[in-house]
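Colleague: sequence? don't have it. structure:
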């Protein structure tokens, strides 16, 4: 069985032109089947402010009204996605940009309005890999933005970490699947101020302990919830850390285990 790498890059990489250029150059050289998922970085918020549209957040999560959905669709599925595709083509990596609506690849449902109404935010219901399999078998790399759809004509803003997790799970029946979350830290840290305090292995039991004692909190919680969702649904390998973990044998990073 072939191995596929599902790689998600965070906004810190997207927001820095040099970091993105360096990552995509290295990503293009990765051998074998691969798939890239990206978030939106700060550009959507910047454009919203330029258009006098209020950016509304709750506990770090974007509330997506109609105007905001228009902006993030333009930014995520348009400018950012196509910029990534163009750079990959320049690096001789044949790639195609995707939202969840393309090829009916990711279907979501609008999140319930209680206890918080997040607007047009989607929770993933199913992943359809058939179209993606054809592309991957022909050495074409899918690149996903953080937009899905509900099969009734409605686009939905969807967490990019979740999209990466669900795609990895969707491929787990036909590939050995590896999931990588790339961001600015060396991994999950015991001390947020010490980038070398990496927790190299996290299991379900140690995760519970870290939550209880406050070692893991805030924005890392949903990312790790996605990790354990994936590892419990037949994804073979999950790593969190800087992009260097993909290319350097001795790189620091966190591995998720059952």
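Modeller: That came through fine. All values derive from a computational prediction rather than experimental measurement. Numbering: from 1, shown residues only.
Colleague: for the rest of this, base every contact and every neighbour count on C-alpha atoms.
Modeller: Noted.
Colleague: hmm, what's the outermost residue in this protein?
Modeller: Distance from the C-alpha centroid of the chain peaks at residue 52, with 28.1 Å (CA atoms, centre = their mean).
Colleague: ok, that one to residue 46 distance?
Modeller: 10 Å (CA to CA, to the nearest Å).
Colleague: A further structure is provided below for comparison with the first:
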């Protein structure tokens, strides 16, 4: 099987021009087929406030009303996505910017109302790996933002880590697929106050042990849930760490595998 690298970048990298440029240079030099996924929550929050729309968050997740969805569509699908695509073109990577609505690549359903109504938030139901593969076979590098659609005309805000995992699971039917979650930390930390306390390897059993010991908390829980789900559904390996995980020189990061 041909290898495929699927890379997701976090908001702190997007907000730091130097970090973003460094990351995109590393991404551009990755060999073989590759896909980039990004969110942009911090930028969306900043622009929302400038427009007089106060962001509403619950447990780190954004409640997306109609006005917030407009901002997210402008920021994720427009400002951030096209800025990244332009920078990659300058690095001789023929990128194409996408939402899940483009080529009907990612269909979601609106999250049902339960204790909390998250609004226009989507849970991924289907990824069209054949459509995405056609783009890669035509030598395009897909750059997905965290927006999907319900196939009935409605765009939906969707967690970028989940989008990454679902794209990877789908394409693992065609490629030997690995995920790289790039963010500001060196990896999954045993002690959040010690940036060098990286947990080097995690599998199903060690993940459950870390959960029971409360060593994985807050936003790292849904991120690792996506990682474990991906590994259990065909993804070869998942790597978490700073942008240097895209190089062969870095050994201080977290690897998740069966």
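Modeller: Yes, it's here. Source: prediction; values computed, not measured.
Colleague: identify the contacts common to residue 52 and residue 46 of the first structure.
Modeller: Common neighbours of residue 52 of the first structure and residue 46, counting by CA atoms under 8 Å, 6 or more residues apart in numbering, are absent.
Colleague: secondary structure class for the residue farthest from the centre of the first structure?
Modeller: When classified by DSSP: H, G, I helix; E, B strand; the rest coil, residue 52 of the first structure comes out as coil.
Colleague: that one: what's it in contact with?
Modeller: Applying CA under 8 Å, 6+ apart, no residues contact residue 52 of the first structure.
Colleague: what's the answer for the one 10 residues further on, then?
Modeller: The neighbours of residue 62 of the first structure, taking CA under 8 Å, 6+ apart as the test, are 55-56, 118.
Colleague: weed out the non-buried ones from those.
Modeller: Among those, those scoring as buried are 55, 118 (criterion: 16 or more other CA atoms under 10 Å).
Colleague: burial measure for the spatially closest residue to residue 35 of the first structure that is not a sequence neighbour, as a count.
Modeller: Leaving out its chain neighbours, the residue that sits closest to residue 35 of the first structure by CA to CA, 6 or more residues apart in numbering is residue 6, at 4.9 Å. Residues near residue 6 of the first structure, counting by other CA atoms under 10 Å, number 24.
Colleague: so which of the contacts of residue 62 of the first structure comes closest to residue 255 of the first structure?
Modeller: Residue 255 of the first structure has its nearest neighbour among these in residue 118, at 31.4 Å by CA to CA.
Colleague: was I right to think the closest one contacts residue 63?
Modeller: Yes. Contact criterion CA atoms under 8 Å: residue 118 of the first structure and residue 63 qualify, at 4.5 Å.
Colleague: before we move on, back to that, tell me the secondary structure for the residue nearest to residue 35 of the first structure?
Modeller: Under three-state DSSP, residue 6 of the first structure comes out as strand.
Colleague: what separation do you get for it and residue 171 of the first structure?
Modeller: Distance, residue 6 of the first structure to residue 171 of the first structure, using CA to CA: 9 Å.
Colleague: what is in contact with the two at once?
Modeller: Common neighbours of residue 6 of the first structure and residue 171 (CA under 8 Å, 6+ apart) are residue 177.
Colleague: what ranges do the strands span in the first structure?
Modeller: Under the criterion DSSP state E, the first structure contains strands at 3-9, 34-38, 57-58, 61-62, 95-98, 106-110, 122-127, 141-144, 147-149, 155-157, 176-182, 201-202, 237-241, 254-256.
Colleague: so which of these gets nearest residue 75 of the first structure?
Modeller: Ranking the strands of the first structure by distance to residue 75 of the first structure, with CA to CA as the measure, places strand 147-149 first at 10.6 Å.
Colleague: residues contacting residue 140 of the second structure?
Modeller: Counted by CA under 8 Å, 6+ apart, residue 140 of the second structure has contacts 94-96.
Colleague: show me what contacts the aligned residue in the first structure for residue 182 of the second structure?
Modeller: Under the alignment defined by TM-score structural alignment, residue 182 of the second structure is paired with residue 182 of the first structure. Residue 182 of the first structure sits next to 7-10, 240-243 when contact means CA under 8 Å, 6+ apart.
Colleague: repeat the analysis, applying 7 Å as the threshold.
Modeller: By CA atoms under 7 Å, 6 or more residues apart in numbering, the contact list for residue 182 of the first structure reads 8-10, 240-243.
Colleague: now residue 215 of the second structure
Modeller: Going by CA under 7 Å, 6+ apart, residue 215 of the second structure touches residue 190.
Colleague: keep only the contacts of residue 62 of the first structure that stay in contact in the second structure.
Modeller: Retained in the second structure: 55-56, 118, out of the contacts of residue 62 of the first structure (criterion both residues aligned by TM-score structural alignment, their matches' CA atoms under 8 Å).
Colleague: show residues contacting stretch 148-156 of the second structure.
Modeller: Residues from elsewhere that reach stretch 148-156 of the second structure (CA under 7 Å, 6+ apart): 99-101, 106-109, 120-122, 147, 157-158.
Colleague: tabulate those (a markdown table), appending distance to residue 81 of the second structure.
Modeller: Converted to a markdown table, those look like this (distance: CA to CA, whole Å):
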| residue | distance to residue 81 of the second structure |
| --- | --- |
| 99 | 9 |
| 100 | 13 |
| 101 | 14 |
| 106 | 17 |
| 107 | 19 |
| 108 | 20 |
| 109 | 23 |
| 120 | 20 |
| 121 | 19 |
| 122 | 19 |
| 147 | 11 |
| 157 | 15 |
| 158 | 15 |
